[in-house]
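[1] this one's structure only:
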């Protein structure tokens, strides 16, 4: 009978150590998972902070050319620290919430040369081709969305 006491205490001690080890392992896994998530989110946020742009048109004087189709010119300036992909596949344009098809968008620099990226502090041109003219004197909203989700809007008066 005397040997039963220490044996049961030893078994209880081993069970307690196993349970404590399991809990510690689970906590270590959860902590590591949270740390990786925070690291990924921080990298994404840092990238978004380095990427920024502005639509720099005069909202009362939007350049338009053509008599059908009509080409509206919008100036985009990269005010971030990273180059921005500047193609119809990477940039979406909306006018009053309606997406402009990529085939109706042209991306150039200010001298008219086609470009695929907008470098920091560089100004680029987005030409939006429409089959119908925007109603003169009416207000419209253009929204430009980059591939990382950053977007800017401009309310403008149609010429």
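    On my side now, so go ahead. All figures in this text were calculated on a predicted structure; none of them were measured in a lab.

[2] please make it C-alpha for all contacts and neighbour counts, starting now.
    Fine.

[3] what is the end-to-end distance of stretch 140-153?
    Taking CA to CA, to the nearest Å, stretch 140-153 runs 10 Å from one end to the other.

[4] what strand or helix carries residue 35?
    helix 4-50 (DSSP states H and E).

[5] could you point out which element follows that helix?
    In the C-terminal direction, the helix or strand that comes right after helix 4-50 (DSSP H and E) is strand 53-55.

[6] by contact count, what packs against the helix or strand just after that next one?
    Note on strand 53-55: by DSSP H and E, the next helix or strand toward the C-terminus is strand 64-65. Where contact means 3 or more CA pairs under 8 Å, 6 or more residues apart in numbering; DSSP states H and E, strand 64-65 is packed against strand 70-78.

[7] how far off centre is the helix holding residue 35?
    With CA atoms, centre = their mean, to the nearest Å as the basis, helix 4-50 stands 34 Å off its chain's centre.

[8] second structure follows, compare the two:
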């Protein structure tokens, strides 16, 4: 009888140890999932609050034929500031990434586009005609314009 009780106690303790290990793993996994969901939520919130539009006239995108610079105008249509420099945006014309020569905030020169402010992006591109122009922010917001570069 005593050996039966002893065996049951050992099995009971073993089950408690295994249960504690499994529940510890579940707590860790749940915590990691919760952190990941929180992170994704912050990224999505940032993406939704930062928005812009390309406001060039599609029939007449300005180009300086002497310098080979095409000028794009973007307006912050989001609710938060957008850092405004060549490292924040990527410009793709007809599928090719183009060099950004300069950026300028047309309202003030603080390097940030406040909501409803307009900025200018000068791109090294000297071809005329109709082109597909895509501007991508570092947050992943993409805007496309089919336009004629003059």
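    Yes, it's here. Small disclaimer: the values here were computed from a predicted structure and weren't measured.

[9] circling back to that earlier point, mean deviation, the helix holding residue 35 of the first structure versus the second structure?
    Compared with the second structure after the fit, helix 4-50 of the first structure shows a mean deviation of 0.7 Å (mean CA distance after the TM-score superposition for the first structure).

[10] for residue 137 of the second structure, give me its contacts.
    By CA atoms under 8 Å, 6 or more residues apart in numbering, the contact list for residue 137 of the second structure reads 88-90.

[11] swap in 10 Å and give it another go.
    Neighbour list for residue 137 of the second structure: 47, 50-52, 82-84, 87-91, 143 [criterion: CA atoms under 10 Å, 6 or more residues apart in numbering].

[12] mapped onto the first structure, which of these are still contacts?
    Retained in the first structure (both residues aligned by TM-score structural alignment, their matches' CA atoms under 10 Å) from those: 50-52, 82-84, 87-91, 143.

[13] for these, which one is nearest residue 9 of the second structure?
    residue 50 (61.4 Å; CA to CA).

[14] hmm, that closest one is touching residue 75, no?
    No - assessed by CA atoms under 10 Å, residue 50 of the second structure is found out of contact with residue 75, at 11.0 Å.

[15] now do the shared contacts for the two.
    With CA under 10 Å, 6+ apart as the test, residue 50 of the second structure and residue 75 both reach residue 115.

[16] now do the same contact list for the residue nearest to residue 157 of the first structure when sequence neighbours are not counted.
    Among residues not flanking residue 157 of the first structure along the chain, residue 139 sits closest, at 4.4 Å (CA to CA, 6 or more residues apart in numbering). By CA under 10 Å, 6+ apart, the contact list for residue 139 of the first structure reads 59-60, 96, 155-159.

[17] what does residue 139 of the first structure correspond to in the second structure?
    Using TM-score structural alignment, the equivalent of residue 139 of the first structure in the second structure is residue 130.

[18] can you tell me the SS state at its match?
    Three-state call for residue 130 of the second structure (DSSP: H, G, I helix; E, B strand; the rest coil): strand.

[19] ditto for residue 124 of the first structure
    Assigned with three-state DSSP, residue 124 of the first structure falls in the strand class.

[20] quick one: map it onto the second structure.
    For residue 124 of the first structure, the aligned position in the second structure is occupied by residue 119, per TM-score structural alignment.

[21] residues touching its match, list them.
    Counting by CA under 10 Å, 6+ apart, residue 119 of the second structure has contacts 54-55, 72-76, 84-85, 103-109, 111-113.

[22] mind checking how far the residue lying closest to it once chain neighbours are set aside is from residue 73 of the second structure?
    Leaving aside its sequence neighbours, residue 119 of the second structure sits nearest to residue 105 (CA to CA, 6+ apart; 4.4 Å). According to CA to CA, residue 105 of the second structure and residue 73 of the second structure sit 10 Å apart.
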